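Asker: Coordinates for the following, if possible.
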Amino acid sequence: MKFDIDYIAHNNRLSDFNMYVKVIVAIGLMVATLILDNLTLDVIVFVLMAILVLGVARVSLKSYLKFLTIPIVFAVITCLFLLFFFGQGELIYDTGLWGIGITQSSLDLAITTFCRCFACFSCLGFLTLTTPIADILQCLHIVKVPVIFIDIALLMYNTIFIFLDQLDTMRNAQDTRLGYVGSKSTYKSLGMLFSNLFFRSLDKSETLQCSLDSRCYQGYLPVYKPKRGNK
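Answerer: This is a model prediction of the structure:
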């Protein structure tokens, strides 16, 4: 499943909108969600971000759901763990296994954590899907974020897409060779995929370092400063 975030960030109705406003709105609502313990605010933030991404920026629903897929999986796993293993008080549901059950406090904690995760990730999705990386890095530079952090962010952003492209290429190659027909071949193919991906990642990192050295990298990567209309 290939997902080009960079293409979406450059091709939506909010890509040329004032980048400072988008950053302030996304970061401000995210911080408010984390600080304020308010379930209603979490739901409002999630709905508002969904309206801005889907209705205003006109990002497709499929792309938005793809972006939220991985956070959803981790949020569900985390909340299930909180639901059954945290909380005090009388059980409202007993699994019958070693005293594991659900209490009212654990239920409230799981719901609050789930909604807060969704609200924060929706803010991140709004910023990521509507703002090109050059704009975001420029905002970080303006607020005096140390250059080393900006360079690391840029290199990580570039490396993630290389990593995903390699993963997609190897996955398709295995699929065309019927590597995922049965359970046995699937496990074998997945093992080979991750082992090859690890070595490919090391090779790409060495290539990246060589390319930086050949361009006389001195600890600073010039970042393009986009000139936009800032509507």
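
Asker: CA atoms for contacts and neighbours, from now on please.
Answerer: Fine.

Asker: quick one: M49 and S122 touch, right?
Answerer: Yes - look at M49 against S122 with Cα atoms under 8 Å: they come within range, at 5.9 Å.

Asker: can you map out the strands along the chain?
Answerer: Ranges of strands in the chain, per DSSP state E, are 91-97, 100-103.

Asker: what helices or strands is whichever helix in the chain runs longest leaning on?
Answerer: Identified as the longest helix of the chain according to DSSP state H is helix 183-214. Applying 3 or more Cα pairs under 8 Å, 6 or more residues apart in numbering; DSSP states H and E, we find helix 183-214 packed against helix 147-176.

Asker: May I see the buried residues of the helix it packs on?
Answerer: For helix 147-176, burial by neighbour count (16 or more other Cα atoms under 10 Å) applies to 147, 150-151, 154, 159, 161, 164, 166-167, 170-171, 174.

Asker: can you put these in CSV and add distance to F85?
Answerer: Below are the buried residues of helix 147-176 laid out as CSV (distance: Cα to Cα, whole Å):
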residue, distance to F85
V147, 42
I150, 39
D151, 40
L154, 39
T159, 37
F161, 37
L164, 34
Q166, 38
L167, 35
M170, 39
R171, 37
Q174, 40
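
Asker: And this one, please, so the two structures can be compared:
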Amino acid sequence: MAVLTLGACLAAQAWWIPLIVFGLMAALTVWAGRTPWLLYGRLLLVPVAFLLLGLPAVALSVSTGPVPDGRWFEIFGLYVGATQAGLGMARDILVRMLGAVSCLYFLALSTPLPDLLGLLRRCRVPALFLEILMLVYRFVFVLLDTALEMRRAQTLRLGYTGLGTSYRAWGGLLANLLLRAYQRAGGLYTALTLRGYDGNLRVLETPRRMYPGNVVLAALLGGSLLLLAVTV
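Answerer: Got it, this is the predicted structure:
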């Protein structure tokens, strides 16, 4: 279902279709997936904050003269303002991002990685791709755990008591983070080798019961949104 709704977001010409996808995916993730809505909101803050930093560059235009279909103000001989086309493009980017991110979170928060790898393996995805996916997933958490441990150690040594000490602590963390994470990743690879790693990562899949009604409902919802996106 996440793939179908993501396709609907990418194929939609009407700006309101990604909003429907966002509402549906968010409701399913929070209600059916039982994800705390506060956690879901915090997860959304990261991509939304990143996008809001770039949207003004899309919505605003700089010109040597005012354009009739927008509102402009003059700065040092240049006219800065927004046109209907720029605002429409910014709106489309925002709603597409919300819809696409909600599809990603629906998949990530409801499907364990071993189950996803098992599905991809049954779909004849190359083993090399699955291995890279698994290792990247693991090493992302190695990097995150290393950063949290270093920050906790700095906090215990009063590294964030003032503005100056905070800057020095952040500088030290950033300067040593990749080196420490690389060392931990090397230790992880050594542990895999000692346990007989031969290039194939085998994970245990948890048997799960599939309900035909849920499968049909998900296919109908996703297919309907995709059909609506390509026809409207």
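
Asker: ok so, going back, right, and out of the buried residues of helix 147-176 of the first structure, which lies closest to T78 of the first structure?
Answerer: L164 (24.6 Å; Cα to Cα).

Asker: Counterpart of the closest one over in the second structure?
Answerer: Mapped onto the second structure by TM-score structural alignment, L164 of the first structure lines up with L144.

Asker: same thing with S211 of the first structure?
Answerer: Using TM-score structural alignment, S211 of the first structure pairs with A191 in the second structure.

Asker: again with K227 of the first structure
Answerer: Using TM-score structural alignment, K227 of the first structure pairs with P207 in the second structure.

Asker: I'd assumed M25 was in contact with C103 of the second structure.
Answerer: Yes - the pair C103 of the second structure / M25 is scored as a contact, 6.1 Å apart, by Cα under 8 Å.

Asker: what about the closest residue to M150 of the second structure other than its chain neighbours, neighbour count?
Answerer: Among residues not flanking M150 of the second structure along the chain, L173 sits closest, at 6.7 Å (Cα to Cα, 6 or more residues apart in numbering). When counting by other Cα atoms under 10 Å, one arrives at 18 neighbours for L173 of the second structure.

Asker: residues in contact with the residue nearest to the spatial centre of the second structure?
Answerer: Nearest to the mean C-alpha position of the second structure, by Cα atoms, centre = their mean, lies V101 at 5.6 Å. Contacts for V101 of the second structure (Cα atoms under 8 Å, 6 or more residues apart in numbering) come out as 44, 47.

Asker: And for the one 5 residues further on?
Answerer: The contact partners of F106 of the second structure, taken as Cα under 8 Å, 6+ apart, are 2, 25-26, 28-29.

Asker: Output those as CSV; include the columns distance to V215 of the second structure and neighbour count.
Answerer: Below are the contacts of F106 of the second structure laid out as CSV (distance: Cα to Cα, whole Å; neighbours: other Cα atoms under 10 Å):
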residue, distance to V215 of the second structure, neighbour count
A2, 12, 20
M25, 15, 25
A26, 18, 24
L28, 14, 16
T29, 16, 23
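
Asker: could you dump those residues to JSON lines with distance to V62 of the second structure?
Answerer: Output for the contacts of F106 of the second structure, formatted as JSON lines (distance: Cα to Cα, whole Å):
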{"residue": "A2", "distance to V62 of the second structure": "39"}
{"residue": "M25", "distance to V62 of the second structure": "37"}
{"residue": "A26", "distance to V62 of the second structure": "37"}
{"residue": "L28", "distance to V62 of the second structure": "42"}
{"residue": "T29", "distance to V62 of the second structure": "41"}
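
Asker: circling back: which residue in the first structure aligns with the residue nearest to the centre of the second structure?
Answerer: Checking TM-score structural alignment: V101 of the second structure goes with F121.

Asker: One more: A59 of the second structure?
Answerer: Aligned partner of A59 of the second structure by TM-score structural alignment: L83.

Asker: can I assume that match is in contact with T112?
Answerer: No - taking contacts as Cα under 8 Å, L83 of the first structure lies outside contact range of T112: 10.9 Å.

Asker: Looking at the two, which one has more neighbours?
Answerer: In terms of neighbours (other Cα under 10 Å), L83 is the more surrounded of L83 of the first structure and T112; the figures are 22 against 17.

Asker: Quick one: residues contacting the more buried one.
Answerer: 102-103, 106-107, 109-110.

Asker: Also R180 of the second structure?
Answerer: Neighbours of R180 of the second structure in contact, by Cα under 8 Å, 6+ apart: T146.

Asker: Right, I'll call it a day here.
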